[in-house]
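S.K.: Any chance you can model this:
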Amino acid sequence: MVAKVFIDGEAGTTGLQIRQRLEGRRDIELLSIDPDRRKDPAARAEIINSADAVILCLPDDAAREAVSLVTNPAVKIIDASTAHRVADGWAYGFAELDKGQRDAIAKSTRIANPGCYATGAIALLRPLVGAGLVPADWPIFVNGISGYSGGGKSLIAEFERPAPEGTSDAFRPYGLTMAHKHLPEIREYAGLAEAPLFTPSVGRFAQGMIIEVPLHLHRLPGKPGVVDLEHAYAAHYDGEAFIEVLSPRDAAVLKEARAGAAGYQELIDPESLNGTNRLRILVVGNERNGQAVAMAVLDNLGKGASGAAVQNLNLALGVDEAAGL
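M.R.: The predicted structure follows:
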């Protein structure tokens, strides 16, 4: 059976990458709306309700409007905006969240695609909270840096134009109001009692990202070691195709290579997984000082956006989860 799929907002950065991942698949028929009618509610409603699945790559308000146009109860909606990530009746589209999440996604007609930073932060925090290594009410700090493509067309243009029209910034912190749009989903799906202190930034590279969660291990109730964190990640993501967890043996190799060997630097290069739907987790630490940093590397437009959307689409359609990935 060929599934009809409509990407609403296919001209944007995420929409374009989703389309590229779906083009050429024999099990998918991509629907397109006449460009002259893409803002016509009647035309949009017609194509949305004729599809088996719709992927929304729109601003929040436009995504809510698109959902309001659905009258066909069989249409599956995958929303890449922030609008529905903690909304009732929506399955959170991070299949690796826990063992029952794939089934929840597959059975739902409303799927909220996670945010890019949220994907990395939740991937790092959920296993530690679930294993009891980090209490739900523990004060958590999350740091991250992303490629400028995550900021959309305006930020892409700013970084890709030469100064003075553009910017020469190499690094730019943002979200300084401590109210980043990914915070509600991080708190909800990491299992935290309150939102973490989150300090995102953008760097002078187009794609890719790295998220870090620093921890004072000796202050945690159980005083876990670096290996305990690694074991928690390995157990949580056992058998996952898209999440790579470095084993304790890998960590030992990293400790020997900490002086700056190329292999170690490659593992924490924020661009190293670009073009993939993969996410890499590794832990570095100092047992003597009781300190560690858990890190997640992923493509902000891959596992953090278009790759995750295709993975969720595959689950929703009941086909091979890795198709097109």
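
S.K.: hey, let's count contacts and neighbours off CA atoms from now on
M.R.: OK.

S.K.: Quick check: chain neighbours aside, which residue is closest to residue 223?
M.R.: Beyond its immediate neighbours in the sequence, the residue positioned closest to residue 223 (C-alpha to C-alpha, 6 or more residues apart in numbering) is residue 217, lying 5.5 Å away.

S.K.: List the residues that contact the one you found.
M.R.: 223, 224, 225, 290, 291, 292 (C-alpha atoms under 8 Å, 6 or more residues apart in numbering).

S.K.: what do you get if the cut-off is 10 Å, keeping everything else the same?
M.R.: With contact set as C-alpha atoms under 10 Å, 6 or more residues apart in numbering, residue 217 has these partners: 133-134, 223-226, 229, 285-287, 289-293.

S.K.: The longest helix anywhere in the chain packs against which elements?
M.R.: Looking only at the chain and at elements set by DSSP state H, the helix with the highest residue count is helix 116-130. Using 3 or more C-alpha pairs under 10 Å, 6 or more residues apart in numbering; DSSP states H and E as the contact criterion, the elements in contact with helix 116-130 are strand 141-147, helix 183-190, strand 197-203, strand 209-216, helix 226-236, strand 279-286, strand 291-298.

S.K.: Another sequence for comparison is provided below:
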Amino acid sequence: MTHTIFIDGEAGTTGLEIRERLEARADLELILLGDRRRDPAARREALNAADAVILCLPDDAAIEAVGMIDNATTRVIDASTAFRVADGWTYGFAEMDVGQGAAIAGSTRVSNPGCYPTGFIGLMRPLVKAGIVPADRFVTVNAVSGYSGGGKSMIAEFEAGGAPAFRAYGLTQHHKHVPEMTRHTGLSHDVMFAPAVGAYRQGMLVEVPLHLASLPGSPSIEVIHGALAEHYAGSRFVEVADLETTEALTGIDPEGLNGTNRMRLHVFGDRSGSQARLVALLDNLGKGASGAAVQNLNLMLGLPEDTGLT
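M.R.: As a prediction, the model looks like this:
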């Protein structure tokens, strides 16, 4: 059976990546509008004709597109921030919890996670759920991404050679990712998010520092690692590096998983000490965007989860 797919916003960075991942597949047929993609009537027709729609649009345009769908059968994956904490939408991080993949498969409305939140939630949700990090704890997350995550204007700026090697941003602490990062980890206080962008195209590191002595029972590095390893045991796309591998590292390349839909989690720290650095490595355009969208699409269409992703 061939499924019809419409990517609304295929000219953007995420849309282009998704199209590239889908167009070679024999089990899918893409609805392409070409020069008519800005025609409201053509968009409405495509939105309602497709078996599944992937929205790669700004928030307001995504909300508008959803409003144009007037049937109950079209499945929607939205890559904007518009619905990531909205009622009636399923959060599209399949590894987030037991049963999340099944929830995605049974949903007609899925919000694709943000790239930074994927790393942060991947690190923190298992620890909060296990009670290792209390839900009322104030948590900080530091992260750096390649410039492709900033959209066309940032890409043009960096590729023109006029941008700095490293830029901290989101300095007002009102970043759009904070609500989903807080809700989907189960934390009760907004996380303190310190994002940055580097002078490379794609790939990212998301880091959470923990003072273990401030947590109930002063958990060891081994306890933290064990909780993450247990949570992701058997996962196709999320792996937890063993402590020996992590201890042998002298650094992490943020581009290390580029071109994949994988995410690797590390627990750094002195095993006899009282501090830990939790680090997630992923491709901001892979597991952080287009790869996750394809994974969610596969689940929603009843296809093997890793189709087109290995």
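
S.K.: Produce a ChimeraX select command limited to the buried residues of the contacts of residue 217 of structure 1.
M.R.: In ChimeraX, a selection of the buried entries from the contacts of residue 217 of structure 1 looks like this (16 or more other C-alpha atoms under 10 Å):
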select :133,134,224,225,226,229,285,290,291,292,293
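
S.K.: which among the contacts of residue 217 of structure 1 gets closest to residue 85 of structure 1?
M.R.: The shortest distance between residue 85 of structure 1 and any of the contacts of residue 217 of structure 1, using C-alpha to C-alpha, involves residue 134 and amounts to 23.7 Å.

S.K.: show me the contacts for the closest one.
M.R.: If you count contacts by C-alpha under 10 Å, 6+ apart, residue 134 of structure 1 has them with 125-128, 140, 192, 215, 217, 220-224, 229.

S.K.: Distance to residue 26 of structure 1 for the helices and strands packed on helix 116-130 of structure 1 - can I get that in a markdown table?
M.R.: Formatted as a markdown table, those follow (distance: least, C-alpha to C-alpha, whole Å):
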| stretch | distance to residue 26 of structure 1 |
| --- | --- |
| strand 141-147 | 32 |
| helix 183-190 | 34 |
| strand 197-203 | 38 |
| strand 209-216 | 32 |
| helix 226-236 | 34 |
| strand 279-286 | 27 |
| strand 291-298 | 28 |
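
S.K.: Nearest to residue 70 of structure 1 among the ones you listed would be which one?
M.R.: Shortest distance between residue 70 of structure 1 and those, using C-alpha to C-alpha, is found for helix 183-190: 24.6 Å.

S.K.: Give me the nearest residue to residue 136 of structure 2, chain neighbours excluded.
M.R.: Spatially, and ignoring its direct neighbours in sequence, residue 136 of structure 2 is nearest to residue 188 (5.2 Å; C-alpha to C-alpha, 6+ apart).

S.K.: which stretches of the stretch 51-200 of structure 1 form strands?
M.R.: If DSSP state E, counting those that start in this stretch is used as the criterion, the strands of the stretch 51-200 of structure 1 fall at 53-56, 76-79, 91-92, 110-112, 141-147, 171-173, 197-203.

S.K.: The fourth one vs structure 2, average distance?
M.R.: Spelled out, it's strand 110-112 of structure 1. Its aligned residues in structure 2 lie a mean 0.3 Å from strand 110-112 of structure 1 after superposition (mean C-alpha distance after the TM-score superposition for structure 1).

S.K.: Out of the helices and strands packed on helix 116-130 of structure 1, which is closest to residue 96 of structure 1?
M.R.: Between residue 96 of structure 1 and these, the shortest separation by C-alpha to C-alpha is 8.6 Å, and it involves helix 226-236.
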